[in-house]
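Asks: sequence and predicted model, in that order:
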Amino acid sequence: MNHITSTQLADGRELLYFDDAGSTRPRSVETTRDHRDLPPRGEPGEVRFDALTGEWVAVAAHRQTRTHLPPADQCPICPTTDANPSEIPAPDYDVAVFENRFPSLGPALGPVPDNPGWGTTGPAFGRCEVVTFTPEHTGSFSGLSETRARTVVEAWAHRTAALSALPGIKQVFPFENRGAEIGVTLHHPHGQIYAYPYVTPRAAVMGAAARKFYDDAGGLQTLTGSLLRAEREDGSRMIMESGNFSAYVPFAARWPLEIHLVPNRQVPDLAALSGEEKDELAHVYLDLLKRLDALYPTPTPYISAWHQAPVDDLLRPAGYLHLQLTSPRRAADKLKYLAGSEAAMGAFINDTTPELVAERLRAVTVPASTAIDPASPAIDPASPAPALAPSAPGLTEGAHA
C-alpha cells in the first residue's frame, strides 16, 4: 500500500505526497508545512469558443511569467532546502502531486457556457496538477525503479478518480512531456494532469468514433478492443504482450515513433485498474520507455498521453483506457516538424512504416531488471499473434469497471 499525505501550500494549493510501498518515512505537520510568503492565487484565465471549429480555446496570458528551465539549484520541484524553498516543502519525498502555480485551467471550477457561439467566453475552469516522479533532479521515468513507477501509477489512478469527481470536469488527462525538443520548461523528471471542463477536440473525435462502433455492435464490443484483436492477429506491428497489457505500433501511425499500450480488458481509466494490473503496468511501461531510449545513442524526446474515457454519459460507455506514446524523432539527428500538411490541415505524413518501427522496438535489448517475463515474450515478427475471440479471457467487451 502507498501511504498518501495531503497538505496545502502557502497560497492554499493542494499538495499530496505518495510514499513508495513499504516506506517508513515519517510525515508530520511540520515536515509538510510551506513557510514561503506567496501572493494569493489569481483568478482563472478564460476560455473562448471557436465558432469555426466548435472547439474551446484556453487563454492563459499569466503563464508567460512561469518558471522556464531554471538552474538545478533553483528547481521548483526539488526537495526544499534553505537555499531553495521549493514547491515541495519537505527535505525528501518519493512522488508528489500539487496544483500548478501557473495553471492553464482553474483554480475555480464550473461548467463551460451552454449553447456557445461567436464571441462566447467563460472562466477557464478546471484543474492543472504537476506530478513529480522522483526527488532527483536528473534522470527520467525510464530510470525509476519498478517500485517507484508503481507509486506513480497509483498517483495517476488516485488523481483520476478525485479529479473526475470535481464539479464541471468532463475529461482527465495525465501526460508527460520529455525532452527540450518537446518544449519542457523544467528538466526535473515530472508529468502533469489536466482536468478539463469540456471534452477536448481529439478526445471528442475518438469518442464519437468509439461510440458509433459500440452502438453498431449492440454494445457488445468496443473500437479499441477490436483494433487490439486485429493487431494481435496480424502480429507485424506488435511489440509485446503480457497477461494484462499489449503494446503495438498502430496500423496508421502518424508519428515516426508511436506506441499504443492497451489493457487486455476494457476499463475506462487508470482508476479502474486492479491492483494486479497496476503492478504489471509499472513493469510494462518501464520496458517500453527503455526500448524507446535504446533506439538511439541519446535519450528520445516523447509525449506520453493517457487517453481515458471522458466523464460523459454518452461517450464513457464506449471508452477504453490506452496510452499513446509518441516522438517526433525520425532519425538519430533528425526531428519531424509539423508544417503545412500536418499543422494546417491535420493530414499527417509518416516518414517510415509502422511495421519497421515495431520490428526495431522488438529487437532492442532491454536491461534484465525490466525485461518482460519470458512467459510473455515480445512477439517474434515471423510468428503472428494468436487471434482472440471477443469473449476470450482478458478481452472483456462491454464490461465497465
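Replies: Noted; the coordinates are in hand. Residues are numbered from 1 along each chain as shown.
Asks: all contacts plus neighbour counts: C-alpha atoms, from now on.
Replies: Noted.
Asks: for whatever helix or strand Val153 lives in, which positions count as buried?
Replies: Using DSSP states H and E, Val153 sits in helix 146-164. By neighbour count with 16 or more other C-alpha atoms under 10 Å, helix 146-164 contains the buried residues 146, 148-157, 159-161, 163-164.
Asks: likewise stretch 331-346?
Replies: Judged by neighbour count (16+ other C-alpha under 10 Å), stretch 331-346 contains no buried residues.
Asks: strands of the stretch 151-300 of the chain, residue ranges please.
Replies: 171-178, 190-196, 238-241, 245-248, 257-263 (DSSP state E, counting those that start in this stretch).
Asks: the second one vs strand 171-178, what angle?
Replies: Angular relation of strand 190-196 and strand 171-178 on a 0 to 180 degree scale: 160 degrees, by axes from the mean of the first three to the mean of the last three C-alpha atoms, to 10 degrees.
Asks: give the other helices and strands that strand 190-196 contacts.
Replies: Applying 3 or more C-alpha pairs under 8 Å, 6 or more residues apart in numbering; DSSP states H and E, one finds that strand 190-196 contacts strand 127-132, strand 171-178.
Asks: contact partners of that strand?
Replies: With contact meaning C-alpha atoms under 8 Å, 6 or more residues apart in numbering, strand 190-196 is reached by 105, 125-134, 163-164, 169-177.
Asks: how close does the most centrally placed residue in the chain get to Met206?
Replies: Residue closest to the average C-alpha location in the chain (C-alpha atoms, centre = their mean): Phe175, at 2.9 Å. Plainly put, Phe175 is 17 Å away from Met206 if you go by C-alpha to C-alpha, to the nearest Å.
Asks: on that earlier part again, could you dump the helices and strands packed on strand 190-196 to CSV with distance to Glu276?
Replies: Output for the helices and strands packed on strand 190-196, formatted as CSV (distance: least, C-alpha to C-alpha, whole Å):
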stretch, distance to Glu276
strand 127-132, 22
strand 171-178, 20
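Asks: take a look at this one as well, against the first:
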Amino acid sequence: MKKTVTTLADGRELIYYDARDDAVRDAVDMRPLDPVSSSSEIRYDALLGDSVVIASHRQGRTYHPPADACPLCPSRDGLRSEIPASDYEVAVFENRFPSLAGDSGRCEVVCFTSDHEASFADLTPAQARLVLDAWTDRTAELAERPGVEQVYCFENRGAEIGVTLGHPHGQIYAFPYTTPRTALMRRRAAEHRTRTGRNLFDDVVERERTDAVRVVLESEHWIAFVPYAAHWPYEVHLYPTRRVPDLRVLDEPARTEFPQIYLELLRRFDRLFGPAEPPTPYIAAWHQAPFTGEDREEFGMHLELFTVRRASGKLKYLAGTESGMGAFMNDVPPEAAAERLREVASK
C-alpha cells in the first residue's frame, strides 16, 4: 500500500491510499476556498454522565447535492471536488463540516471508491482490503494525536439512515473521550471478569458458537452472528476469532480473510428483502478499545452491522420507548433474522 499525504486549498489534510507503489498523486486543489472556521463544544450531561457535542457550524453542510455536483467524486472539467485527482482508489480527508475539531477531536471522510454508483458491497476483495488498511492506518495515526481517547470508523448507507451524500463513503471520528456505549461495555466486561474470572467478549462469542442457531457465517479467522438480544430487526456482529482490542493488532491471516467475509455479509443484507426493494440502508460500526486504561486488552474489537428496515417497505423507527427511554423493542426474533441471513447466502 502506498500512502500519499497532501493538503486541500483551505489547509485540510487529504490522504490517498493506493494498492500500487508507483501511484502518483500530484493533483492540486485549485478551488478558492476560505480557511475552515469550525468550533465544537463538548458539554457534560450531569444526569446521564454523557458528553454531548455542540457544533452549530454544521447547519450549513452540503445536503443532497445532485450526482453531477458530488463533492466526493474525482475532480473533472466542470467539477472541482474535495478530491483534486481525476481518479482514486481510497481517499481520506478532514471533514469540511466536522462535529469534532481542534482540541475536541477530529472528523475524517473515507471515500471507498471513485465510482459514484457503487457501494461497498460492489468492491472487489482487493479494494475492500485497501479500505481495511486505510481504517487501520488512520486508527494508528489518530491514536498518537494528543487528547484522542477513542477512534470510531463507521459507514452510514441510505437516505433512511440520514445520509446526505450518495457517494460510497464512511467516516472516522477521533473522540477526546470514551463514548457512552463503549464505556458501558467496559464496565460490563469488568463486572464479568470479577464475577467469573473470564473475558466477557470471549464468552459471548463462545456462547453463540456453541448455540449456533444465530451464527450467520464462520470461517477460520472470523465469526458473524445475530446477537441473542439484538436491538435491530437485522443486526450482525462480526468478531475476529482471536480477540484483539483494535484494528492495529489484527493479524495478517484475519486481515486477508476479512474482505470475503465482510463483502458476503453486505451482499446478504442487500438480498434480505428481494430484488424489488432499494438497496438496504445500514450502519456498519467498528467498536475499538479506547487508548487508555489498564483494561483495554480486555476489550474485544468487533464490527456491528444493522439496518433500520424491518420488512419490505417498512422501517423501524425509534419511537417513544427507544428514543425516550433507551428501551428497545425488536419485531424480528434474532433466530429468524439469522435464518433469513443464511437463506440469502451467495450461491
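Replies: Received, thanks. Treat the numbers as computed from the prediction; the structure is a model and nothing was measured.
Asks: surely Asp270 of structure 2 meets Tyr282?
Replies: No: counting by C-alpha atoms under 8 Å, Asp270 of structure 2 does not reach Tyr282; the two are 9.7 Å apart.
Asks: higher neighbour count, these two?
Replies: The neighbour comparison of Asp270 of structure 2 against Tyr282 (other C-alpha atoms under 10 Å) goes to Tyr282, with 23 against 19.
Asks: ok, and the closest non-adjacent residue to the counterpart of that one in structure 1?
Replies: When structure 1 is aligned by TM-score structural alignment, the residue opposite Tyr282 of structure 2 is Tyr302. Sequence neighbours aside, Ser327 is the residue nearest to Tyr302 of structure 1 in space, at 4.3 Å (criterion: C-alpha to C-alpha, 6 or more residues apart in numbering).
Asks: check contacts around the one you found.
Replies: So, once contact is read as C-alpha under 8 Å, 6+ apart, Ser327 of structure 1 ends up touching Trp255, Pro256, Leu257, Glu258, Thr300, Pro301, Tyr302, Ile303.
Asks: make a PyMOL selection of the buried ones in the residues you listed.
Replies: Here is the PyMOL command that selects the buried residues among the contacts of Ser327 of structure 1 (16+ other C-alpha under 10 Å):
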select buried, resi 255+256+257+258+300+301+302+303
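Asks: closest one of the contacts of Ser327 of structure 1 to Ile4 of structure 1?
Replies: Ile303 (27.1 Å; C-alpha to C-alpha).
Asks: does the closest one count as helix, strand or coil?
Replies: Following DSSP: H, G, I helix; E, B strand; the rest coil, Ile303 of structure 1 is assigned to strand.
Asks: excluding residues flanking it in the chain, which one is nearest it?
Replies: Spatial nearest neighbour of Ile303 of structure 1, chain neighbours left out: Asn177 (4.8 Å); criterion: C-alpha to C-alpha, 6+ apart.
Asks: right, and that neighbour touches Leu325 too?
Replies: No: with contact defined as C-alpha under 8 Å, Asn177 of structure 1 does not count as touching Leu325 (10.2 Å).
Asks: now do the shared contacts for those two.
Replies: Taking C-alpha under 8 Å, 6+ apart as the criterion, Asn177 of structure 1 and Leu325 both touch Tyr302, Ile303, Ser304.
Asks: map Glu85 of structure 1 across to structure 2 for me.
Replies: No Glu there; residue 85 of structure 1 is Pro. Per TM-score structural alignment, the equivalent position to Pro85 of structure 1 in structure 2 is Arg80.
Asks: can you tell me how far the corresponding residue of structure 2 for Pro174 of structure 1 is from Arg195 of structure 2?
Replies: The alignment partner of Pro174 of structure 1 in structure 2, by TM-score structural alignment, is Cys153. Distance from Cys153 of structure 2 to Arg195 of structure 2, counting by C-alpha to C-alpha: 32 Å.
Asks: more neighbours: which of those two?
Replies: The neighbour count for Cys153 of structure 2 versus Arg195, taken as other C-alpha under 10 Å, is higher for Cys153 (22 against 9).
Asks: and the closest residue to the more buried one other than its chain neighbours, how many neighbours does it have?
Replies: Spatial nearest neighbour of Cys153 of structure 2, chain neighbours left out: Ile172 (4.4 Å); criterion: C-alpha to C-alpha, 6+ apart. The tally of other residues near Ile172 of structure 2 (other C-alpha under 10 Å) stands at 24.
Asks: any idea what Ile172 of structure 2 aligns with in structure 1?
Replies: Checking TM-score structural alignment: Ile172 of structure 2 goes with Ile193.
Asks: coming back round to it: and of the contacts of Ser327 of structure 1, the nearest to Lys278 of structure 1?
Replies: Using C-alpha to C-alpha, the contacts of Ser327 of structure 1 come closest to Lys278 of structure 1 at Ile303, 20.6 Å.
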